[in-house]
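Participant: pasting the sequence and the predicted model now:
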Amino acid sequence: MDKFSQLISDLTTMIWGLPMTILLLGGGIYLTFRLGFFQIIHLPHIFSQTFGKIFSKQNAPGTVTPFQATTSALASTMGAANIVGVPVAIALGGPGAVFWMWAVALIGMATKYAEVVLGLKYRQKNDQGEYVGGPMYYIRKGLGWKKVASFFAFALMIEIIASTMVQSNSIATTLEGSFGINAVWTGIAVMILVGLVIYGGVKTIGKVSEKLIPFMIIIYLIAALTVLAFNFDMIPEAFALIFTYAFQPVSAAGGFLGAGVAASIRWGLARGLYSNEAGMGTAPIVHSAAQNDHPAKQGFWGVFEVIMDTLVVCTMTALVCITSGAWKQIGPDDAANMVTAAFTPVFGDSVSGSIVSLTLFLFVITTVVVIIFYGEKQAEFLYGLKFAKVMRFVYIVAILIGAIGGLKFIWQFLDLLLAMVVVPNVIAVLFLSKKVRSITDDYFKNYVKQDKKNERSIG
């Protein structure tokens, strides 16, 4: 078993090294050029259609509001990657890793936008009258690749089992370490909370996420901003370190072991790609249920996700770790506690641990709710609504099994299964990029121009 585990580990390390970086980063760069750098050129318009319309009501086909779809998608990206993943990247790649995290976010906006646009373009109604969509639909309907669509759906359906276990175990371990709460009770509590939400369907998930996600982000950002206020004089130096060590090696200091430019790039790209999930094909599954009258408009909410997840929350985590000096004090093996260490001088040990534990708990709850929804939709696509309910039960049981650390051998397949999801999705998006460009051109040439004409005629 040890040899088999090592084989799987070596295989996933190889796949998620250069090959996956080339696919995701290269794909994002290609889409950025194909779409004419729209995420930069049209950024003010994107802001006006997202930040500017958070509370606007839509009179368009769909099951949930655009904001509810976005917060639901954010629920699966906001989590350990923001609070734990960023410190790991800094511990292994130095402050310069943050620069490369920003770079991949900028490129990933095009990928996320394209996924969401295709999700809206090829969505359809299910037997319950709800809009459903995602990679499995645009692969089948847009390209006619029925077997590839089924392969994607099956791989993601199985991957969700392992992912659910890992998520529940992370919060059970955190709560047991911080408060001595038995993992079994944590698992039962998470099962109940998640079950109450997912049995209400996509509308309930949307209503819960639009309230809980902003609350979680605000609480975490207030805590981070408080720490930055105490370390205000170190902020300019933090940015200097980020830009300097993105292009030159950083020496060892304290608990930091030092890092070369290659490590900075590798860990910055890895954390950026993993954090915002651009290219993974999960976001369009929930965005496809959004009430919107043009795919491009919902695609802008995909850009909004990347901005909030990577450029706002991950950046705040990075600045907290760097300005506090925690990145020099804590080595890679204990990097998961870097944020707590950064909070401690300001809030004290107990409060710092409570803030991080509570934030992680809420992040995990919302993440598990949404990824189970993703898994259900794959089961529905493959075998119908009845089987989707069977898989819902399987996922809920997996929460408890994961919390107590059971079936850990399944976890080692997580990254391998994820690769099986990412590869067909990114390839399909690249093949459908002409359609994405056509939809985008239609929006800016016809939709936006018509709006401006209407404004002038009213004026």
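Facilitator: Everything's here; your move.
Participant: going by C-alpha atoms from here, please, whenever you check contacts or count neighbours.
Facilitator: Will do.
Participant: what's next to stretch 374-392, contact-wise?
Facilitator: Around stretch 374-392, the neighbours that count as contacts under C-alpha atoms under 8 Å, 6 or more residues apart in numbering are 132, 136, 150, 153-154, 156-158, 160, 282, 285-286, 372.
Participant: try 7 Å
Facilitator: For stretch 374-392, contacts defined as C-alpha atoms under 7 Å, 6 or more residues apart in numbering pick out 150, 153-154, 156-157, 160, 282, 285, 372.
Participant: so which of the residues you listed sit within helices?
Facilitator: Residues from these lying in helices, with DSSP state H as the criterion: 150, 153-154, 156-157, 160, 285, 372.
Participant: with distance to Asn231 and neighbour count added, can I get those in CSV?
Facilitator: Formatted as CSV, these follow (distance: C-alpha to C-alpha, whole Å; neighbours: other C-alpha atoms under 10 Å):
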residue, distance to Asn231, neighbour count
Ser150, 52, 19
Ala153, 47, 27
Phe154, 48, 20
Leu156, 43, 28
Met157, 45, 26
Ile160, 40, 24
Ile285, 41, 27
Ile372, 40, 26
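Participant: on that earlier part again, and the contacts of stretch 374-392, which is closest to Gly27?
Facilitator: Proximity of the contacts of stretch 374-392 to Gly27 (C-alpha to C-alpha) peaks at Thr282, which lies at 16.6 Å.
Participant: any idea how far Ala153 is from that closest one?
Facilitator: Counting by C-alpha to C-alpha, to the nearest Å, the gap from Thr282 to Ala153 is 11 Å.
Participant: if we can go back for a sec, as JSON lines, the contacts of stretch 374-392 with distance to Gly195 would be great.
Facilitator: As requested, the contacts of stretch 374-392 are arranged in JSON lines below (distance: C-alpha to C-alpha, whole Å):
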{"residue": "Ser150", "distance to Gly195": "27"}
{"residue": "Ala153", "distance to Gly195": "22"}
{"residue": "Phe154", "distance to Gly195": "22"}
{"residue": "Leu156", "distance to Gly195": "20"}
{"residue": "Met157", "distance to Gly195": "18"}
{"residue": "Ile160", "distance to Gly195": "15"}
{"residue": "Thr282", "distance to Gly195": "20"}
{"residue": "Ile285", "distance to Gly195": "20"}
{"residue": "Ile372", "distance to Gly195": "10"}
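Participant: alongside the first one, take a look at this:
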Amino acid sequence: MQAFGEFVTTINGWAWGPVMLVLLLGTGLYLSIGLRFLTLRNIPRAFRLLFSGRGGQGQGDISPFSALMTSLSATIGTGNIAGVATALVLGGPGALFWMWITALVGMATKYAEAVCAVRFREQDAAGNYSGGPMYYIRNGLHQRWHWLAWAFAIFGTLAGFGIANTVQSNSVSQVLEDFLAVPPLATGLVLMCLVAAVILGGVKRIARVASWLVPMMALGYIIMGVLVLVTHVTAIPAAVVTIVNAAFSGSAAAGGFAGATVWAAIRFGVARGIFSNEAGLGSAPIAHAAAQTSQPVQQGMIAMLGTFIDTLVVCTMTGLVIVIMDVLPTGVSGASLTSMAFAQGMPGGEYVVTLGLCLFAFTTMIGWSFYGERCAVFLFGIRASLPFRLLWVLAIPVGTLIDLELVWLIADTLNAFMAIPNLIALILLAPLVFRISRAYFDGQPAPEA
């Protein structure tokens, strides 16, 4: 097992090396410039579209609002609680700054993904809408690029078992064992039953549960974070200065924490940022392809809100509380560090974090099950749906028995392998995205591919 761990560490170091980080940030910056930063300029308009289009207008399986909630159910997970803490431990407070940068350019990436997903989606043999990188590669690019669609689908089918299955159940079992002495396997078995009750009903049941649960849990966590920050409002400016300074100096100014190199801050900030908001990963457009809409641009603007809410709001809450409470020098990591920070910030804060982690992990499991299933359907046809759902459910308790550090490494590596074919496709399809966007805002018909 040690040899395998060292092998995964080596692969992970290569997968998240300079080339990958340049590709992720470079693609987002290229799309932002090509779109004339419309993603940043149209955030208020995107929120208006989101709430005015809850019922959906056009063909699809679920409403645009439900599509975003399904996407957020997969992105708002342990990355917002445990992932942010891990990034700050490994990369110093400056990692949070690079998470912000990743989100700002990642909004354009998420927008382009959803535009392409709606433009090139298909209906499967059962009448369900299927879309995402594998479809916009196959339907939007020359045949010589079609192998990328298969590569994405293979990695997407496998990655879910790491990023959204075993990682989630592992983190929940860890925090419940720490605070409530619940045996890990018992946690895994309960999660298995709850997830099975939702995902065996298909995307419409997943969307219904996500549309109810995601707004409630996200709003509750944000309110708790705001309460902590308001009661420590005088410490916020110093915390922001610490974060920005650490992003470029590689060391932290607060608490005597030794920090890390600038490269570590960038690497872990970008990696954990992508793990959290999934911009460029290619997962979210799978959900947005099922939206009841006839306008790819409108769904793209709704989709970009996922990155805004996930990283610039929820992850920022976690990161600021950790820095302000000065808990980094304790040596604790993961969800336990976040719980410690919130416990110092308000009475009973650790229990609220524990509840939030459980809910975040649960929704991530149900959201990502749909992603993995659609990838499996692309590879093997509609007959793969039920076997995939059953395998997904059975893997949940296994995750509670696996070493967390190894699980995170595997999840990060599979993230990178998913992102590569998707980012290549987005770069190649970017001119079409630019034309579609200009036509929409100019009131013209959408151009042909």
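Facilitator: Yep, it's here. Bear in mind that the values here come from a model prediction, so they are computed numbers and not experimental data.
Participant: picking up where we left off before, can I get the ones in helices among the contacts of stretch 374-392 of structure 1 in JSON lines with distance to Ile90 of structure 1?
Facilitator: Output for those, formatted as JSON lines (distance: C-alpha to C-alpha, whole Å):
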{"residue": "Ser150", "distance to Ile90 of structure 1": "38"}
{"residue": "Ala153", "distance to Ile90 of structure 1": "34"}
{"residue": "Phe154", "distance to Ile90 of structure 1": "35"}
{"residue": "Leu156", "distance to Ile90 of structure 1": "30"}
{"residue": "Met157", "distance to Ile90 of structure 1": "32"}
{"residue": "Ile160", "distance to Ile90 of structure 1": "28"}
{"residue": "Ile285", "distance to Ile90 of structure 1": "32"}
{"residue": "Ile372", "distance to Ile90 of structure 1": "31"}
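Participant: between those residues, which is closest to Lys452 of structure 1?
Facilitator: Ile285 (31.6 Å).
Participant: my guess is that closest one contacts Gly133, does it?
Facilitator: Yes: if you go by C-alpha atoms under 7 Å, Ile285 of structure 1 and Gly133 touch, sitting 5.3 Å apart.
Participant: give me the common contacts of those two.
Facilitator: Gly119.
Participant: quick one, strands of the stretch 101-250 of structure 2?
Facilitator: For the stretch 101-250 of structure 2, the strands identified by DSSP state E, counting those that start in this stretch occupy 122-123, 129-130, in order along the chain.
Participant: out of the ones you listed, which is the most enclosed?
Facilitator: Mean neighbour count (mean count of other C-alpha atoms under 10 Å) peaks for strand 129-130 among the strands of the stretch 101-250 of structure 2, with a mean of 25.
Participant: identify the residues contacting Thr166 of structure 2.
Facilitator: With contact set as C-alpha under 7 Å, 6+ apart, Thr166 of structure 2 has these partners: 395-396, 398-400.
Participant: do that again at 6 Å, thanks
Facilitator: Under the criterion of C-alpha atoms under 6 Å, 6 or more residues apart in numbering, the neighbours of Thr166 of structure 2 are 396, 399.
Participant: ok, Ile46 of structure 1 next?
Facilitator: Under the criterion of C-alpha under 6 Å, 6+ apart, the neighbours of Ile46 of structure 1 are Phe300.
Participant: may I ask which helix or strand encompasses it?
Facilitator: helix 43-49 (DSSP states H and E).
Participant: circling back to that earlier point, distance to Arg205 of structure 2 added to the strands of the stretch 101-250 of structure 2, as a markdown table?
Facilitator: Output for the strands of the stretch 101-250 of structure 2, formatted as a markdown table (distance: least, C-alpha to C-alpha, whole Å):
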| stretch | distance to Arg205 of structure 2 |
| --- | --- |
| strand 122-123 | 19 |
| strand 129-130 | 15 |
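Participant: out of these, nearest to Met107 of structure 2?
Facilitator: The stretch from the strands of the stretch 101-250 of structure 2 with the least distance to Met107 of structure 2 (C-alpha to C-alpha) is strand 129-130; that distance is 22.3 Å.
Participant: where in structure 1 does that closest one fall?
Facilitator: On the basis of TM-score structural alignment, strand 129-130 of structure 2 is assigned to residues 131-132 in structure 1.
Participant: map Leu412 of structure 2 across to structure 1 for me.
Facilitator: Quick fix: residue 412 of structure 2 reads Asp, not Leu. Counting by TM-score structural alignment, Asp412 of structure 2 corresponds to Asp415 in structure 1.
Participant: neighbours of that match, how many?
Facilitator: Residues near Asp415 of structure 1, counting by other C-alpha atoms under 10 Å, number 20.
Participant: and the residue lying closest to it once chain neighbours are set aside, what element?
Facilitator: Here the nearest residue to Asp415 of structure 1 in space, its sequence neighbours aside, is Thr12; by C-alpha to C-alpha, 6 or more residues apart in numbering that works out to 6.2 Å. Under DSSP H and E, the secondary-structure element containing Thr12 of structure 1 is helix 2-15.
Participant: list the contacts of that helix.
Facilitator: Residues beyond helix 2-15 of structure 1 that count as contacts (C-alpha under 6 Å, 6+ apart) turn out to be Leu416.
Participant: mean shift of it relative to structure 2?
Facilitator: Here helix 2-15 of structure 1, set against structure 2 after superposition, deviates by a mean of 2.1 Å using mean C-alpha distance after the TM-score superposition for structure 1.
Participant: the next helix or strand after that helix vs structure 2 - mean distance after superposition?
Facilitator: Heading C-terminal from helix 2-15 of structure 1, the first helix or strand you meet, by DSSP H and E, is helix 18-34. Between helix 18-34 of structure 1 and its aligned stretch in structure 2, the superposed structures give an average distance of 1.2 Å (mean C-alpha distance after the TM-score superposition for structure 1).
Participant: spatially central residue in structure 1, please.
Facilitator: With distances taken as C-alpha atoms, centre = their mean, the residue of structure 1 nearest its centroid is Thr77 (2.3 Å).
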